[in-house]
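>>> Got a predicted structure plus its sequence, pasted below:
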Amino acid sequence: MQEHAERYLSSGGKEGHIYTVSPPGYGELQVPSLLLTTTGRKSGEKYIFPLFYGTAGKGWFVVASKGGAPEHPGWYRNLLADPMAEVRVGTETAQVRARTATGAEREALWQQALTFWPPYADYAKKTTREIPVVVLDPV
């Protein structure tokens, strides 16, 4: 993950925005990725996370799957404490406000997420929590 973020940053977003990976049980996938910068809920420091994403209106969305782990990923907990963040999508950067999608919006975005990263369905089966879908609205 750190190598991916470093390549993304060092190239100015020209590399790393399409991530090629072969998850177990799937063929090679080329997945769009962005860099999400959050503020640490305890430390107040900035943290960068490369995440797969889809588009939602004029913004983006990401999935807080943590591979189906029982707890939410740290970046999602950071956003719950402070929803203001920054994204780098390719060569573009934007300030965003994060919000957790619910209801029909969540379901539509979840279905979209399964098209670019089918393993999300496997992750959902591994956990009892509802995996959050997080919309990143530009501000």
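Sure thing, it's come through. Everything numeric here is computed off the predicted structure, so don't read it as measured data.
>>> For the rest of this, base every contact and every neighbour count on C-alpha atoms.
OK.
>>> all strands for this structure, in order.
Assigned by DSSP state E, the strands in the chain fall at 18-21, 29-39, 46-52, 54-56, 59-63, 84-89, 92-100, 133-138.
>>> another one to put next to it:
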Amino acid sequence: MPLRYVDPTKRHGPAYRATERFGRSRAGQFYARKVASRIDPWLYRASGGRLPSQAWTIPTAPLKTTGARSGQPREVQLTYFHDGRDPILIASNYGEAKHPQWYYNLIAHPDCQLGGERFVATEITDADEYARLFALAEQVYAGYRDYRTMTAPIGRQIPVFRLDPH
């Protein structure tokens, strides 16, 4: 199943808003970190990509990278959206002090797969482009605004990646 196109400017319905509200709650954050992160990759594979990216309202897909130090295959389920034809990833790590491990994997080995499609990842370093893409990310999931608020006091800027098709 091809990677689902995610338009960041699309209007959201009540189910989406309810899912987003839950995701931003303490219980939702616990669920995302401890439960969904473990079962979503399995659901995605078992359903041919229909779950969780289509049944749930906030789209996700598995990102497959190569471990920065180990060189071993790594997989994590991530929220994404498109800017034109390119998927965009936000390395928020739930607003934690450190970048997620997949950030380091993409820096060391930019070749990756998202939802089974091959890409080359590039970190966005231009300030204007970063601001534009982060604003779009907040339209996809308002929790990114929470994460930026959490990381600002410690000086961590949440990285943004553009995935260019192979």
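Sure thing, it's come through. No experiment lies behind these values; they were computed from the predicted model shown.
>>> quick one: contacts for the equivalent of residue 41 of the second structure over in the first structure?
Mapped onto the first structure by TM-score structural alignment, residue 41 of the second structure lines up with residue 5. Shown in contact with residue 5 of the first structure (C-alpha atoms under 8 Å, 6 or more residues apart in numbering): 16, 35, 48-50.
>>> Let me have the strands of the first structure in JSON lines, adding distance to residue 122 of the first structure and mean neighbour count as columns.
Shown next, in JSON lines, are the strands of the first structure (distance: least, C-alpha to C-alpha, whole Å; neighbours: other C-alpha atoms under 10 Å):
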{"stretch": "strand 18-21", "distance to residue 122 of the first structure": "16", "mean neighbour count": "14"}
{"stretch": "strand 29-39", "distance to residue 122 of the first structure": "16", "mean neighbour count": "21"}
{"stretch": "strand 46-52", "distance to residue 122 of the first structure": "16", "mean neighbour count": "18"}
{"stretch": "strand 54-56", "distance to residue 122 of the first structure": "19", "mean neighbour count": "17"}
{"stretch": "strand 59-63", "distance to residue 122 of the first structure": "13", "mean neighbour count": "21"}
{"stretch": "strand 84-89", "distance to residue 122 of the first structure": "26", "mean neighbour count": "21"}
{"stretch": "strand 92-100", "distance to residue 122 of the first structure": "21", "mean neighbour count": "17"}
{"stretch": "strand 133-138", "distance to residue 122 of the first structure": "15", "mean neighbour count": "23"}
